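[1] Need coordinates for the following:
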Amino acid sequence: MNLKLSNTIKGMLLFLACLATAGCGQEDMPTPDTPDDSRPQVVLTFSASPGLTTRTQLPGPEYLQHVQTMHLYIFNGTGDNAPCVAYEEVDWTGLAAPEGKPGVSKNHKVQYKDFVVGQPYTFIAVGLDDCSGATYDLPGAVTEGSTLKDAKAVLASGKTRNDIAVSELFGGSLVLTPVAAEQITGTIKLDRRVAGVFGYFKNIPTKVGSTPVKSLRIELYKPQNKSIWLTAKPTKDEDVIMEPIANTDDNKILVEIPLTEADFEKEKVLSKGSYVLPMKAPTETEAPATLLVTLADANGVVLQSRNVKYKLDDTISDTSGGTGIITVTKDLYRFAINANWFYQIGPVNWPEEEDGNIVIEVVPDWDWSGEMEWQ
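    Down below sits the predicted model:
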């Protein structure tokens, strides 16, 4: 199965040496009016790949992204204590789902005018789908006066793992230092701040022993996290915020497929997926594997489970050090869940042997072709 997914949204920020009050068009860069002082002005150009569509759950690793609204935060400085000095919503009219447009672009004239020449500013852009705003209370969770160390998405009050499962979130950042009489350009590349887990299953047993099977689940080794930085940190390890939703077994569940009589038909393929926030790999003492696929009874009691294993010829290619250099590890069961990576299981048969494990291929940067099989 060859699958591709475009996962980038680009933003061009241009610092001009004068103030402007002209409006923005979707195709032409705004032309500044006569300046009234020497303060820099910022103009933002966003472009999005084709295939914008809406959805209510992760449909698979298709060549799609689902940005509905675009938001910009401006921080005065680059350190953890740099304060947010402005928030602006980018007019995304005509660019959001469901129909989408090929090669779309959008110019946005930043309204903030108090840039100081020679002072570095951090620009964080956030793209939200139709669910993630409510799930993480964005864009309102970051306000003027908030600091860079607080620039993160946190599960909102009253929301649960089921809301995380259907919420796609994009983020990216750029540091620029305005100058008085020179144009400065830069690009913000937005990537998913969530991972995707998806499974295809068939020939599921109707019973384990004498107990009927009522659901199939993909589970984490520990409860899901509830927070993620709005823009990626230098390394994959730093990019994870280990704050669980709540320490309950229910919060370990990423995907749950209730089973009916029709689902046990021979060769019928069941599939479902979810978004999930990044998670560090377990240690040897914490768990034997990062992901499990389980069968449960009507009360949710696990009847049978299978560990999920990398299928990469006994090596894992990873750039989790943040340097872009490929590193190798021998632990094929304990792996991290990284932002913007896609983890696909199947389509496969449920193994009959008691020690059968599920083999998984992982998609760094959500741009992948491959398949899954049972060990």
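[2] going forward, measure contacts between C-alpha atoms and count neighbours the same way
    Fine.
[3] Nearest to the middle of the protein, which residue? Look it up for me.
    In the chain, the C-alpha nearest the mean C-alpha coordinate belongs to V194, at 2.2 Å (CA atoms, centre = their mean).
[4] That residue contacts I164, correct?
    No: with contacts counted by CA atoms under 8 Å, V194 stays clear of I164, the gap being 9.1 Å.
[5] which residues do the two both contact?
    Y275, V276, L277 (CA atoms under 8 Å, 6 or more residues apart in numbering).
[6] Now rank these by neighbours and give me the top one.
    V276 (29 neighbours; other CA atoms under 10 Å).
[7] Could you list which residues are in contact with that one?
    I164, A165, V194, A195, G196, V197, Q224, L254.
[8] Nearest to Y333, out of the residues you listed: which one, please.
    Nearest to Y333 among the contacts of V276, counting by CA to CA, is V197 at 15.4 Å.
[9] Now the terminal residues of stretch 53-65, how far apart.
    7 Å (CA to CA, to the nearest Å).
[10] chain center to that stretch, what's the gap?
    Here the centre of stretch 53-65 is set off from its chain's centre by 12 Å, with CA atoms, centre = their mean, to the nearest Å.
[11] ranges for the helices of the stretch 101-250 of the chain?
    132-136, 161-164 (DSSP state H, counting those that start in this stretch).
[12] and stretch 343-360, how far apart are its ends?
    Start-to-end, stretch 343-360 (CA to CA) is 7 Å.
[13] residues of it that come out buried?
    343-351, 357-360 (16 or more other CA atoms under 10 Å).
[14] Another for comparison:
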Amino acid sequence: MKRSLIFDFALLSMLALTACSQNDDAPVLNEDSQVFTLTVSNDDAVTRAGRPLYSQVSAQNIDSVKLVIYNTSDNSIAYATTIDTWMSNSNVIATSDGNGRQTTIVLKGDDKLAAGTYKAYAVGYSVNSDYAELYKNLSVLTKGKTFNAITVQTAGDAEEIFAGTTEGNAQFTVGADGALSQRIVLKRQVAGTYGYFTNIPAKGAKDEVATTLRLVASNKLKEVILDGFDLTNAVNGKTSFGNASAQYADGMHTGYEIYSITLTDWFTAGDSNGDGVLNEEDTWQKDAAITDPGVSFKRGSVFGGKFLVPFAAVDGTNTLQLQLLDGSNNILKYWNINLRAKQETVNTVSGADDNSVEETTSVYSILRNSLYTIGLRKAGNDGGEEPDDNPDTDDPTDLNKGQELIIEVNGAWDNIPDMSLD
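    Next up, the predicted model:
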């Protein structure tokens, strides 16, 4: 079943009001109130929005939600609220099925939406976000102010953040009786990539000792535009970091290091059996820096992963290249990372960087809400619905063959737990 993060606005029926009355802390409701129930179903996920990327499972836990409703006639904000400490807030209670939490929002008096046409805008984020000025940008979205979609900026790596508007980018109308029924879909606004590898060459052609695996990308952007939610297969990033310093193997192009894997963090004695590859037959451990409980890997493998600000393809440069380096950062071996088939449709959010390059299987854009994977790691306590107690079911990629790798793309990242406002 496809899953998404959904806010569903509806004026509650008398049945819903009866259910609310069973809660001792429920508000007193009458015909002068507009009532919304905000529900986040998280499938018992234990991670927050700023989680590390350890697998393809995309369950997560939204720490805070900013909700704005604005009048489309003049973009004036009619209502705004923030639900903080979502997982511990005393006004947020467990849902009846136990797989989420919910709260009730009551609009009375000056808060009630007058008759008119509106849109809604919501952002779900980590309370300890690394995005510069996120809180400042959200704080200006207050009642009476003019609405403008926000951007967030990172000084380094991207992290998960979610945003959305009325489903289909449509507006909704509040009639004279105040009744309304509408929903908002929040989707991940960044991309992700991970590599899961085994049978790693231990030496170069001249017996140089391999020390590092790194993933290089043709671009790396700073800013995420939280807008253009009606666009699918979209790039919504802008502003390159500049000063690309990671050399491609052809010596003609430079890019940006996305992640780096130190091989001795996994193979503490190197190629301990001297067979020329690093695998399950060598002395092996999980990287000690990965301290999250329940995150396990198949013996003899290594893993690296990061979130990415989406970017458009760069003309003439392979979008992703995996490199095996020695201790002096010389490239001993490399693998160009290709798609199985080119992306036929790529949309660009207004204001995002657009290189207007024809997509190919090797030169391709990195799209929001898409996960680009090399090898298969199914789950784990980093967000999986089940702990990864049997990593032997995983399928890391064999690096002891070939010069090109195929990257798998999950363009929907669709196993996200539901969030609904009923």
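[15] would you turn the helices of the stretch 101-250 of structure 1 into JSON lines with mean neighbour count and distance to G100 of structure 1?
    Shown next, in JSON lines, are the helices of the stretch 101-250 of structure 1 (neighbours: other CA atoms under 10 Å; distance: least, CA to CA, whole Å):
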{"stretch": "helix 132-136", "mean neighbour count": "22", "distance to G100 of structure 1": "19"}
{"stretch": "helix 161-164", "mean neighbour count": "22", "distance to G100 of structure 1": "24"}
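[16] With K207 of structure 1 as the reference, name the closest of those.
    Nearest of those (CA to CA): helix 161-164, 27.0 Å.
[17] So which residues make contact with that closest one?
    Residues from elsewhere that reach helix 161-164 of structure 1 (CA under 8 Å, 6+ apart): C131, S132, T135, L155, Q224, I245, N251, L254, S274, Y275, V276, L277.
[18] which position in structure 2 aligns with the last one?
    In other words, L277 of structure 1. When structure 2 is aligned by TM-score structural alignment, L277 of structure 1 is paired with V309.
[19] who's in contact with that match?
    A158, V190, A191, K220, L221, K222, E223, V224, N236, G237, R368 are the contacts of V309 of structure 2 under CA under 8 Å, 6+ apart.
[20] Please apply the same query to I228 of structure 1.
    Applying CA under 8 Å, 6+ apart, the residues contacting I228 of structure 1 are K152, A153, V154, R193, D239, V240, I241, L277, P278.
[21] how deep is L180 of structure 2 tucked in, by neighbour count?
    For L180 of structure 2, using other CA under 10 Å, the count is 15.
[22] unless I'm mixing things up, it is touching Y118, no?
    No: with contact defined as CA under 8 Å, L180 of structure 2 does not reach Y118; the gap is 10.5 Å.
[23] Now for those two: what residues contact both?
    Listed as contacting both L180 of structure 2 and Y118 by CA under 8 Å, 6+ apart are F172, T173, V174.
[24] And the residue nearest to the centre of structure 1, how far from T231 of structure 1?
    11 Å.
[25] and if you look at V208 of structure 1?
    Relative to T231 of structure 1, and taking CA to CA, V208 of structure 1 is found at 45 Å.
[26] which of these two has more neighbours?
    Using other CA under 10 Å, the more surrounded residue of V208 of structure 1 and T231 is T231, with 23 against 13.
[27] what's near enough to touch the more buried one?
    So T231 of structure 1 contacts I124, K152, G171, G172, S173, R193 (CA under 8 Å, 6+ apart).
[28] Let me see the contact set for the corresponding residue of structure 2 for the last one.
    What that stands for is R193 of structure 1. Under the alignment (TM-score structural alignment), R193 of structure 1 pairs with Q189 in structure 2. Q189 of structure 2 makes contact with E160, I161, F162, A163, V224, L226, N236, R368, N369 under the criterion CA under 8 Å, 6+ apart.
[29] could you flag which of those are buried?
    So, by 16+ other CA under 10 Å, the buried ones in those are E160, I161, F162, A163, V224, L226, N236, R368, N369.
[30] Between all of the residues you listed, which two are at the greatest distance?
    Most distant of these, by CA to CA, are E160 and N236, 13.7 Å apart.
[31] so how far is stretch 226-242 of structure 2 off the chain centroid?
    Worked out by CA atoms, centre = their mean, stretch 226-242 of structure 2 lies 13 Å from the chain centre.
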